[in-house]
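Visitor: The amino acid sequence is not available; the structure is as follows:
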């Protein structure tokens, strides 16, 4: 039986944060940088534990996205992972159920995420929509296109009117901006 915990980063002790980081390092085959870690903390986390082992995680952090002349408060999904050997058991769906619950009642106008190719069926099956328009970032030097991200950004409208073919600009952060 799996236990699901929903808490803010501040509610996690050092051992739990270490377990999350270890899971993410393992799940992303060592390609989870310190910048990726910084993007994952500072918001709400969903942790799925099974027999004392952390088997799945995801977090929701606040970001500002620019679209249609408006700055929109977005719940941005980060660090979704399921431990090898525990996949295809509904853990990713449990994580997303909880994150989407926070998203819908947390004052966000929309949800957003950058999806790895293998995760696209999970997100689209839950109603997340691919952003078809151009993506960009509001960098320190101004708005800069991020064409390498086109097609990998997905959104879940909450109460924002979105033109999925329009431009979507994210706020600046070190590392991967999307």
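Guide: Cool, the structure landed. Being a predicted model, the structure only gives us computed values, none of them experimental.
Visitor: contacts and neighbour counts: CA atoms only from here.
Guide: Noted.
Visitor: any chance you could map the helices in this protein?
Guide: 14-27, 34-40, 91-105, 120-125 (DSSP state H).
Visitor: For this protein, give the strand that spans the most residues.
Guide: In the chain, with assignment by DSSP state E, the single longest strand is strand 53-67.
Visitor: Distance from that strand to the middle of the chain?
Guide: 4 Å (Cα atoms, centre = their mean, to the nearest Å).
Visitor: and if you look at stretch 40-56?
Guide: Worked out by Cα atoms, centre = their mean, stretch 40-56 lies 14 Å from the chain centre.
Visitor: now do stretch 149-163
Guide: With Cα atoms, centre = their mean, you get 13 Å for stretch 149-163.
Visitor: Over to stretch 121-139?
Guide: So, by Cα atoms, centre = their mean, the centroid of stretch 121-139 is 11 Å from its chain's centroid.
Visitor: And here is the other one:
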């Protein structure tokens, strides 16, 4: 018997405690190498796409607003966080379903989409039209702009309403935990 897949798009404020517990549990399973409290916090406050198979959450992703500095401008970015699909459900298009929902929101509300990708996930995003940022990255910290060379080559953008020069510097706003 095949389970019916349901896709739900909702703001964090619209999710109940059970939904949030299910999302965090899924991400802890997907990111077995460690989902920190900061990582979890980064997924909150925006729009979530949840893929349910019956009563089980099998896919999740969120899009939160961030400010990125590029070319002398502060850009409103839809930043992708917490994308994951349960291991036994991968390869069936659920990740694409999550991203399609997040990209739809990004296209309607932001200057660009952005995300930090692992080496394993980069090809997935590139195949969807995301562009690897080729220039240096940095963060606007309480001490000023600080280079983030460990993130160079990991950041991807989805160009939307503003021209981007992918070889120039891209600076993210400050947050606790991983800045990208």
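Guide: Okay, I see it. Given the structure is predicted, the values throughout are model-derived calculations rather than measurements.
Visitor: What is the burial count for the aligned partner of residue 63 of structure 1 in structure 2?
Guide: Using TM-score structural alignment, the equivalent of residue 63 of structure 1 in structure 2 is residue 66. For residue 66 of structure 2, the neighbour count with other Cα atoms under 10 Å is 19.
Visitor: circling back: just tell me which of the helices of structure 1 ends up closest to residue 146 of structure 1.
Guide: helix 34-40 (17.6 Å; Cα to Cα).
Visitor: before we move on, back to that, my guess is the match of residue 63 of structure 1 meets residue 81, correct?
Guide: No - if you go by Cα atoms under 8 Å, residue 66 of structure 2 and residue 81 don't touch, sitting 11.3 Å apart.
Visitor: that older thread, winner for burial among the helices of structure 1?
Guide: Highest mean neighbour count of the helices of structure 1: helix 91-105, a mean of 19 (counted as mean count of other Cα atoms under 10 Å).
Visitor: average distance between it and structure 2?
Guide: Superposed on structure 2, helix 91-105 of structure 1 shows a mean distance of 0.3 Å to its aligned residues (mean Cα distance after the TM-score superposition for structure 1).
Visitor: Pull up the aligned stretch in structure 2 for that helix.
Guide: The aligned range for helix 91-105 of structure 1 is 94-108, by TM-score structural alignment.
Visitor: so how far is the matching stretch off the chain centroid?
Guide: Using Cα atoms, centre = their mean, the offset of stretch 94-108 of structure 2 from its chain centre is 10 Å.
Visitor: Go ahead and flag the most central residue of structure 2.
Guide: residue 80 (1.6 Å; Cα atoms, centre = their mean).
Visitor: Tell me which residue of structure 1 lines up with that residue.
Guide: So, by TM-score structural alignment, residue 80 of structure 2 is matched to residue 77.
Visitor: Quick check: closest non-adjacent residue to its match.
Guide: Nearest residue to residue 77 of structure 1 in three dimensions, chain neighbours excluded: residue 60, at 4.6 Å (Cα to Cα, 6 or more residues apart in numbering).
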